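Chemist: I would like the atomic coordinates for the input below:
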Amino acid sequence: MTPPPTAATVEPTLATVAGPAPGAGSAPRAVGPLAGGALVLIAMLLVALNLRVAITSLGALLDDVRGGLGLSGTMAGVVTTLPTLAFAVFGAITPRLVRRHSPARLLVVAMALLTAGQLIRVAVDSAAVFIAASALALAGIAVANVLLPLLVKQHFPHRVGLVTGAYSMALTIGASVAAATAVPVAHLLGSWQAGLAVWAGLAAVAVLPWVPLALRARAARRTATTTAAGADRPTVRPARTRLGWAMAIYFGTQSLGAYAIMGWLAQLFRDAGFTPQTAGLLLAGGTALGVPIALLMPTLAGRLHSLRGLMLTLSAAMALAYVGMALAPHGGALLWVLLLAIGQSAFPLALAVIGLRARTHEGTVALSAFTQSTGYLIGGLGPLLVGILYEATGGWNLPIGFLLVALAVQTATGMVIARPRHIEDEG
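Modeler: Prediction:
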């Protein structure tokens, strides 16, 4: 493994992928096989595979991209900061889009934007167009980030933890595979452009199952419009609730730590005496360990009445890893990487909690948008602030101290969201 814009409320005509939406006060219904439940799950997993590929493949090839496009240090900084900014901005407006269009239709557009953005950015030699095309691709990812928790709630309300874990695992696998293979693919195909372009094919595949689901949703929406018209439904504004802010800060602080680790862990191990290759393997190993854990943690969350013990366990693992890296970064490297992988499963856990802390579709999409848009803004500060502290001190004690402070905030907000409650009850 970040007052921001307020998430818009969702109107009562919010359509499910395969059928009309229930009333705002009702619990969502699971979609049976005849309504396309299996297809929805497959479609969701394909989307999840794409949610970090465009980012990690670019990170692996950034030096080549800088040389090929003549990017300045400032422009390269814009490229690396762009994902969190796009997730915040486009994630915040997603509830407004859901008011007018079904999630299935939005995901068709989102994956099409991701496909087009990845193709356009490798077909130009302009740094400005490259950044604009990257923003286009990231807009598609941002919309999908917000919609997946809603789809879990709509179609698998009794399997929120398990399905969230499944798509979190798919997300982690996609990110890891793209990071590991982008450079070899670029060398095999002869250019960094090819190394980035191949991932557009994966995004194009993710469009396909959503097309029939979008058509089905359009027909269901027409049926539901008359029934839903005139109903009085509550407004859900997470920014006006304690739970909403606790969710956003928890998501943001865990993202801050995760992004800082992804950006700086290899450098920390190099400074501890490891070769660059070994340091990179340690970082990759931590990512690989996170794959099965990403499935386990949300599944546990869905079965527990209170999440206090689980959240304290994850925070304790992170704290031990931080202290260990400060005191014995070389001798205990494997243990610290394992503890980091456990602690950073706070990310899939946070995604699962979004569905667990909302009773309605409206609440789920509003909480998802506010949590992720605000959280990614916070998370984006992690690599920057750790880098500033590292450069100022020439060591890792102060940066790790900063991460421990962020972890303390994460733990405190985790205790707030650990108790069973719903965002609709605080409005």
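
Chemist: contacts, neighbours, all on C-alpha from now
Modeler: Noted.

Chemist: Where do the strands of this protein begin and end?
Modeler: Counting by DSSP state E, the chain has no strands to list.

Chemist: Would you quantify the distance from the residue positioned nearest the centre of it to residue 218?
Modeler: Nearest residue to the geometric centre of the chain (Cα atoms, centre = their mean): residue 145, 5.7 Å. Separation of residue 145 from residue 218 (Cα to Cα, to the nearest Å) stands at 22 Å.

Chemist: Same question for residue 61.
Modeler: Here residue 61 is placed at a distance of 41 Å from residue 218 (Cα to Cα).

Chemist: Check residue 291 too.
Modeler: Residue 291 is 35 Å from residue 218, by Cα to Cα.

Chemist: Over to residue 341?
Modeler: Residue 341 is 42 Å from residue 218, by Cα to Cα.

Chemist: cool, and residue 200?
Modeler: In terms of Cα to Cα, residue 200 sits 27 Å off from residue 218.

Chemist: try residue 130
Modeler: Residue 130 is 35 Å from residue 218, by Cα to Cα.

Chemist: do the same with residue 416
Modeler: From residue 416 to residue 218 the distance is 39 Å (Cα to Cα).

Chemist: Residue 37: how many residues sit nearby?
Modeler: Using other Cα atoms under 10 Å, residue 37 is surrounded by 17 other residues.

Chemist: how many neighbours does the closest residue in space to it that isn't next to it in sequence have?
Modeler: Excluding the flanking residues, the one nearest residue 37 by Cα to Cα, 6 or more residues apart in numbering is residue 31, at 5.2 Å. A count of nearby residues for residue 31, using other Cα under 10 Å, gives 19.

Chemist: Comparing residue 341 and residue 218, which residue is more hemmed in?
Modeler: Set residue 341 next to residue 218 and count neighbours by other Cα under 10 Å: residue 341 wins out with 28 against 22.

Chemist: OK, contacts around the more buried one?
Modeler: Neighbour list for residue 341: 286-287, 289-290, 293 [criterion: Cα atoms under 8 Å, 6 or more residues apart in numbering].

Chemist: And this one, please, so the two structures can be compared:
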Amino acid sequence: MMAPMAREENRATTSTRIRTPETRTPVRPAPRAWTTRLLIAGIVLTALNLRPAITSLGALLEEVRDALGMSGSVAGLLTSVPPLCFAVFGVTAPRLARRFGPAAVVCAGMVAIAAGLLIRPFTGGTAGFLAASALTLMGIAVSNVLMPVIVKRWFPDRVGSMTGLYSMALALGTASAAAVTVPMTEVLGGSWQTGLAVWGGLGAAAVLPWLPFVRDRGTTPAQDAHARVDDRGAAPARDAHARVDAPRLRVTRSRTAWALAVYFGLQATGAYITMGWMAQIFRDSGVHAGTAGLLLAVTMVMGVPLAFVIPRLATRLPHQGPIVLALGVCGLAGYAGLYLAPAGGSWLWALLLGISNCSFPLALTMVGMRARSSAGVAQLSGFAQSTGYLISIPGPLLVGVLYQHSGGWGLPIALMAGLMIPQMAVGVLAGRDRTVEDEATR
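Modeler: Predicted coordinates for the structure are as follows:
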């Protein structure tokens, strides 16, 4: 896949020359084949690291609760930490990208993920566990926001396919952590600490592809990767290295931005409830712990093929509402089955909920489609994701409280199904063919 993409870039950009305001002389572009491959490797490895911290914990949540003495409500708080951190830290990502460049910020995010995962299991208490989790989630938060920016900036003509590749890798990492954490823990001696800490190695590997882009601070992204001129047809400033132009939009004036933020928040609510609690739902219904982890993996792995197909399909449609509705119907069917016969049809329910969870790559794709420039995408991505994750914070916590006080999963599942209705409604609004630049300047 990488070689044809690189050749395509070579053909498209070989004859391009950039003149800076200072010299007005041609600038020789950097070797495009290896930079393109390195960027793709960085995007894939980054995506692989954006969910194992959460789904590996979901697979071992019962062991972690017993070891640290957590109640159901505290465990619910633990499953609410990811969206809280994503909301708090994600809003800083566009500002950090403007100052240091998106590649440098993503590289630092991978360092934070690796460090937090290695420290978290050995802190010895709930407070330390939460603090180390917050460090990991801080790295995930800024990378979450900047991935659409990087795709828009370096691959503006392939937003759908590159978002699909990124989303597919994200789903693969999510599913792999859910599937192999329990058996890997058993192979490594049965210690849940080791089973959680081993994922830090994947985070360390993701640092490497971004290092050349952090070090080369004197060139622009166009010179680094594709030797393209900017959106206005002029060469970017010489010292702008991979920086995102300062946003000038008032995104809060855009109805589409708000619809996209609410859609993102409601799909994130369902996703983090699923990642944090679904394995426990199956275990409480009599399913073996290893099988429950596999069921969670099935839910997550559905995103591997669909996360590549859905963004490409979405970019070909003038309105993404039909995809929103189809995913929502699958979610409602999955929750109904989980309520009526959680063990009897467990594989089918896991499959349906996995299809429904592909609302995430659809939301990312719409972020890239609802703004015209990389600066607009940066601001829209930061607003939609930060606001969305704020909306999603109460969901996992409320599920834990309802589970503890009702003594069963009936009320929590009813809550999940009920949230699917407004998610479908705002998703249809967010899928309309318009841009935030048009709405914000009216």
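
Chemist: Apart from its chain neighbours, what residue comes closest to whatever residue of the first structure lines up with residue 42 of the second structure?
Modeler: The alignment partner of residue 42 of the second structure in the first structure, by TM-score structural alignment, is residue 43. Excluding the flanking residues, the one nearest residue 43 of the first structure by Cα to Cα, 6+ apart is residue 209, at 5.7 Å.

Chemist: The one you found maps to what in the second structure?
Modeler: Residue 209 of the first structure maps onto residue 209 in the second structure, by TM-score structural alignment.

Chemist: And residue 261 of the first structure, by the same measure?
Modeler: Checking TM-score structural alignment: residue 261 of the first structure goes with residue 274.

Chemist: tally of neighbours for its match?
Modeler: Neighbours around residue 274 of the second structure, by other Cα under 10 Å: 25.

Chemist: which ones are touching the spatially closest residue to it that is not a sequence neighbour?
Modeler: Closest residue in space to residue 274 of the second structure, ignoring its immediate chain neighbours: residue 296 at 8.0 Å, by Cα to Cα, 6+ apart. Residues counted as contacts of residue 296 of the second structure (Cα under 8 Å, 6+ apart) are 175, 178-179, 274-275, 278-279, 350.

Chemist: counterpart of residue 296 of the second structure in the first structure?
Modeler: Using TM-score structural alignment, residue 296 of the second structure pairs with residue 283 in the first structure.

Chemist: quick one: that match and residue 258 of the first structure, what's the gap?
Modeler: 12 Å.

Chemist: same deal with residue 199 of the first structure?
Modeler: 24 Å.

Chemist: More neighbours: which of the two?
Modeler: residue 258 (25 against 20).

Chemist: quick one: the more buried one and residue 344 touch, right?
Modeler: Yes - between residue 258 of the first structure and residue 344 there is a contact at 6.5 Å, judged by Cα atoms under 8 Å.

Chemist: ok, the counterpart of residue 264 of the second structure in the first structure - contacts?
Modeler: Under the alignment (TM-score structural alignment), residue 264 of the second structure pairs with residue 251 in the first structure. Applying Cα under 8 Å, 6+ apart to residue 251 of the first structure gives the contacts 2, 347, 350, 371-372, 375-376, 410.

Chemist: Which of those residues fall in helices?
Modeler: 347, 350, 371-372, 375-376, 410 (DSSP state H).

Chemist: quick one: the helices in the stretch 1-150 of the second structure?
Modeler: 2-13, 32-48, 52-59, 61-68, 72-90, 93-100, 102-119, 126-154 (DSSP state H, counting those that start in this stretch).

Chemist: Can you say which of the ones you listed is nearest to residue 414 of the second structure?
Modeler: Among those, helix 72-90 comes nearest to residue 414 of the second structure, with 16.8 Å by Cα to Cα.

Chemist: Mean distance of that closest one to its aligned residues in the first structure, please.
Modeler: Superposing on the first structure and averaging over aligned pairs (mean Cα distance after the TM-score superposition for the first structure), helix 72-90 of the second structure comes out at 2.6 Å.

Chemist: just checking, what packs against that helix?
Modeler: If you count contacts as 3 or more Cα pairs under 8 Å, 6 or more residues apart in numbering; DSSP states H and E, helix 72-90 of the second structure packs onto helix 126-154, helix 255-284, helix 374-392, helix 394-406.

Chemist: residues in the first structure aligned with the third one?
Modeler: Aligned by TM-score structural alignment, helix 374-392 of the second structure corresponds to residues 361-379 of the first structure.

Chemist: Average offset of that stretch relative to the second structure?
Modeler: Mean for stretch 361-379 of the first structure is 1.4 Å (mean Cα distance after the TM-score superposition for the first structure).

Chemist: And that stretch, what's buried?
Modeler: Using 16 or more other Cα atoms under 10 Å as the test for burial, stretch 361-379 of the first structure gives 361-379.

Chemist: coming back round to it: can you put the ones in helices among the contacts of residue 251 of the first structure in JSON lines and add distance to residue 109 of the first structure?
Modeler: As requested, these are arranged in JSON lines below (distance: Cα to Cα, whole Å):
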{"residue": "347", "distance to residue 109 of the first structure": "26"}
{"residue": "350", "distance to residue 109 of the first structure": "26"}
{"residue": "371", "distance to residue 109 of the first structure": "23"}
{"residue": "372", "distance to residue 109 of the first structure": "20"}
{"residue": "375", "distance to residue 109 of the first structure": "24"}
{"residue": "376", "distance to residue 109 of the first structure": "22"}
{"residue": "410", "distance to residue 109 of the first structure": "34"}
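
Chemist: What is the nearest of those residues to residue 227 of the first structure?
Modeler: residue 371 (30.8 Å).

Chemist: What separation do you get for that closest one and residue 238 of the first structure?
Modeler: From residue 371 of the first structure to residue 238 of the first structure the distance is 8 Å (Cα to Cα).

Chemist: Please enumerate the shared neighbours of these two.
Modeler: Common neighbours of residue 371 of the first structure and residue 238 (Cα under 8 Å, 6+ apart) are 244-245.
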